[in-house]
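Novice: Here you go, sequence then predicted model.
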Amino acid sequence: MSAREANFDGLVGPTHNYSGLSFGNVASQSNAASIANPKAAAKQGLRKMKSLAELGFLQGVLPPQERPSMRLLRSLGFTGSDHDMIRAAAAQEPALLAAASSASSMWVANAATVSPSPDTGDGRVHFTPASLSNKLHRAIEAPTTGRVLQAIFRDDRHFAFHAPLLGTPALGDEGAANHTRFCADYGMAGVEFFVYGRSEYRGDVAPKRFPARQTREASAAVARLHGLRANATVYAQQHPDAIDAGVFHNDVIAVGNRDVLFCHQGAFLDQRGTYDALSTALAQHGADLRIVEVPAELVSVQDAVSSYLFNSQLLTRADGGTLLVVPQECRDNARVSAYLDQLIAQKGPIDQVLVFDLRESMRNGGGPACLRLRVALTEAEAAAVNPATWINDASFAQLDAWIDRHYRDRLSDADLADPKLLDECRTALDELTGILKLGSVYDFQQDGQPAKAA
């Protein structure tokens, strides 16, 4: 069956800021209180989407969420008009207002776990929105994420949706950032690889400094919900030392595509056992796993975290070659840059590197891989996707002009207290749902209650 991989990138939202909310994410914390540029951030991401679409890759877009979240503030006891609640939160609980205002939904690698139709019991593409229960600012995303995904993948003959897992630490689920699919071809049954940081009940060794966000129990639950075969799933534990070094998701230390695994030698607790399990499983599906392991003597874990070498996209070109999409920080780091030159010179599985400036996202701890959700689609499934969400010359121009109309070019923590920011966000998103033909996916559209000036 003919199939291709599509990447749906998250569009950076109008409230993009640096509040340092993500404990365990070194970039997020180290850039706390810096001045952000939402307009530049959105345009950087949009340019990446257009560039990849021009190279022939299937490229879609996922919209940002409404922020600040009035649903969150109301649930925390703030009352009055929307503007009243923002003012009160700014005065009484600025950290909660920062959480309610986070634009973190732009990192859609955490939006959901996706299993393509060749792998699932009913032959449909399955989606489970991630609960993201480890962080307040992310735990509020799932309801809107589910509505957005169903507005894009809206044909139930091809697509199936599950509710997020219960929001408890025992079922910590961070979505596709800890999930990779290996296969001989996108249209053939493959191996789904789930990486977790800890087990709630098995007594696994855990990190000491930073929390392990993904549990084995959550990964196994998603596999069951998607109807995956036992012989087509592999589980591995992320190395606790890597988590303590700032590798908060597996996609900061490893990335895979088709039959290629690109990872650091310190990615997994049982590195050799993980390779063997993946190789054995993939061999049963007609492919030999090709492993590109980066030694610590050339690139340390610290270099990997600061450059986001592994938070890159591995893409298969039409000619069968493999393209690695990296952030500019990989070229700014002398050791990582030298390694990339050596990698290409070796003429191995990865034969091309493409660099993008994503500095606004990177300063908050998200690189090229964080910004995209991968969905392998047959021709019929791709035809059933909401066509307004594909990136092409016309949609790029429309979205680029939309950003110009609605985004600020400067945003500080203090600006989050401005109720006008909510009005600006809602006006922008109301127009965006028309551009992307999503319908009423946001709370304010469903409630019919725009912000009220007090």
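Specialist: The structure has been received and is ready for your questions. Residues are numbered from 1 along each chain as shown.

Novice: from here on, contacts and neighbour counts on C-alpha atoms
Specialist: Will do.

Novice: Show me where the stretch 301-450 of the chain has its strands.
Specialist: For the stretch 301-450 of the chain, applying DSSP state E, counting those that start in this stretch gives strands covering 313-316, 322-327, 350-356, 372-378.

Novice: To His83, which of the ones you listed lies closest?
Specialist: strand 372-378 (32.8 Å; CA to CA).

Novice: Just the buried residues of that closest one, please?
Specialist: For strand 372-378, the neighbour count (16 or more other CA atoms under 10 Å) marks 372-378 as buried.

Novice: Which residue, other than its chain neighbours, is closest to Ala277?
Specialist: Of all residues not flanking Ala277 in the chain, Val234 sits nearest, at 6.8 Å (CA to CA, 6 or more residues apart in numbering).

Novice: mind listing what that neighbour touches?
Specialist: Counting by CA atoms under 8 Å, 6 or more residues apart in numbering, Val234 touches 191-194, 277-278, 281.

Novice: another one to put next to it:
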Amino acid sequence: MNDQQRPDRDYREVNFDGLVGPTHNYAGLALGNVASMSHGGLVANPREAALQGLAKMKALMDADYLQGVLPPQQRPDLGALRALGFTGSDERVLARAAGDAPQILRAVCSASSMWTANAATVTPSPDAPDGRVHFTPANLQSSFHRFLEPATTGRVLAAIFRDEARFAHHPALPATPAFSDEGAANHTRLAGGHGDAGVHLFVYGREAFGWGSETLPAPKRFPARQTLEASQAVARQHGLAESQTVFAQQHPEAIDAGVFHNDVIAVGNGPVLLYHEMAFLDEAGTLEALRERMRTPLIPVRIPLEAVSLEDAVSSYLFNSQLLSNPDGSMTLVVPGECQENASVWRTVQDHLLAGANPIGEVVVKDVKQSMRNGGGPACLRLRVVLGAEERGALAGRVLLDDALHGELTAWVERHYRDRLAPEDLADPALARETLVALDELSGILEIGSVYPFQLG
């Protein structure tokens, strides 16, 4: 697409954060997610979790970054329980699931949709041949509790990005192991600026149709979630050419250390790629391919293993941080509080990032402990969508955060959320009823219409 076809040059990135849902709990459901597994069974605080997320959104909004909001999903998913053979009233279904299959009950109560980096893969209009913004909801088939999300995610995205002249929505890929897709958590767009033509880095853990070859090393401890075939299919859906894409394999040793998504070991923004030495199986080849395709010089910021171990990278979530562009060309890195608590990581932030030859000029620390204990840092909590001014003006609903919306959402959380939720509380029928009341009110606040199964009949 040339600039005459794309007159709108006011492109900005909008971070759409997921609101933490009322059933936020620690169930330890995510195999390969060390934080999730280690905190399974603890008592959670849904109210604190949601307020921490809103506080991060508000802080970024106050710093003049565009901030959007995505609603949580309907949980517990009683429809999923009924599909699995649990029958009777809602109370009976919950009681039987709690007694016969407590892990399934935990799965259908998961608030994992808060991590909207997994909601979809997005291609902005400057890169798409038809000049529209393209969305593909992730099928998240690698885990049952996340597999329940794509249908509602697709409805939510279609309700917000409603204008068919500007937005294109694709179906989630077939929910099979061969096309296992984890969304934007394994996708990074690199460009000179948000409105410039970009190069899309897709990171995969395995090849579905070439696995087992001696030339394709595999993780030994934890499963590789994203497939090459899924990444290629999403690129085709969005009309991306070979010259616009790079497909890189995740390092198996990183996966075994708990790097279940690429955004736990690398983050990119503009021309900057901040990554750990162990992020990619073929580090040199990945960088070379990016340099060949990018129209502006790549700025790689490499953190060596000797500075930050894989264990420290995973426990601190240094790379699961938000890297944000500022008007003066500098960048701000928003990191979780755990980075400040880890001596080697915090020293690396000072010596390699702030004192290094790169655009990162500021590091902001945010407390998202409730999310971190379930394995999601600042970057997990947001879906990045680059939009021009006209595209932002075409958004439906009331989803761009301002002071009034922040105040209403804060009051909504304080009205509806519990401050304590243990695994045994998930069988409480009152929790299910409370959640439906809360979500019905929320869809009205956000003005997105009927997106939940209980609203659709």
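Specialist: Yep, that arrived. Please read all numbers here as calculations on a predicted model, not as lab measurements.

Novice: ok so, going back, and the residue nearest to Ala277 of the first structure, what's its match in the second structure?
Specialist: Matched by TM-score structural alignment, Val234 of the first structure corresponds to Val246 in the second structure.

Novice: Toward the C-terminus from the helix or strand that contains that match, list the very next helix or strand.
Specialist: Assigned by DSSP states H and E, Val246 of the second structure belongs to strand 245-249. Sequence order places helix 252-256 as the next helix or strand after strand 245-249 of the second structure, per DSSP H and E.

Novice: which part of the first structure lines up with the following helix or strand past that following helix?
Specialist: Along the chain past helix 252-256 of the second structure, the next helix or strand (assigned with DSSP H and E) turns out to be strand 266-269. Mapping strand 266-269 of the second structure onto the first structure (TM-score structural alignment) gives residues 254-257.

Novice: can you pull the buried residues of the matching stretch?
Specialist: 254-257.

Novice: how far out from the middle of the chain is it?
Specialist: Distance of stretch 254-257 of the first structure from its chain centroid, counting by CA atoms, centre = their mean, to the nearest Å, is 14 Å.

Novice: and if you look at stretch 21-32 of the second structure?
Specialist: Put simply, stretch 21-32 of the second structure sits 15 Å off its chain's centre (CA atoms, centre = their mean).

Novice: Shared with the second structure, which of the contacts of Val234 of the first structure?
Specialist: Among the contacts of Val234 of the first structure, the ones still in contact in the second structure (both residues aligned by TM-score structural alignment, their matches' CA atoms under 8 Å) are 191-194, 277-278.

Novice: Throw those into TSV and include secondary structure and neighbour count, thanks.
Specialist: Shown next, in TSV, are these (DSSP: H, G, I helix; E, B strand; the rest coil; neighbours: other CA atoms under 10 Å):
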residue	secondary structure	neighbour count
Val191	strand	27
Glu192	strand	27
Phe193	strand	21
Phe194	strand	27
Ala277	helix	16
Leu278	helix	23
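
Novice: Tell me which stretches of the stretch 151-300 of the first structure form strands.
Specialist: Using DSSP E, counting those that start in this stretch, strands in the stretch 151-300 of the first structure cover 159-161, 179-182, 191-196, 233-237, 254-257, 260-264, 290-294.

Novice: do you know which of those strands lies nearest Ser312 of the first structure?
Specialist: Shortest distance between Ser312 of the first structure and those, using CA to CA, is found for strand 254-257: 7.2 Å.

Novice: what's that closest one packed up against?
Specialist: strand 179-182, strand 260-264, strand 313-316 (3 or more CA pairs under 8 Å, 6 or more residues apart in numbering; DSSP states H and E).

Novice: superposed on the second structure, where does that strand end up, distance-wise?
Specialist: Compared with the second structure after fitting, strand 254-257 of the first structure has a mean deviation of 0.3 Å; criterion: mean CA distance after the TM-score superposition for the first structure.

Novice: in the second structure, what residue sits furthest out from the centroid?
Specialist: The outermost residue of the second structure relative to its centre, with distances by CA atoms, centre = their mean, is Gly88 at 35.3 Å.
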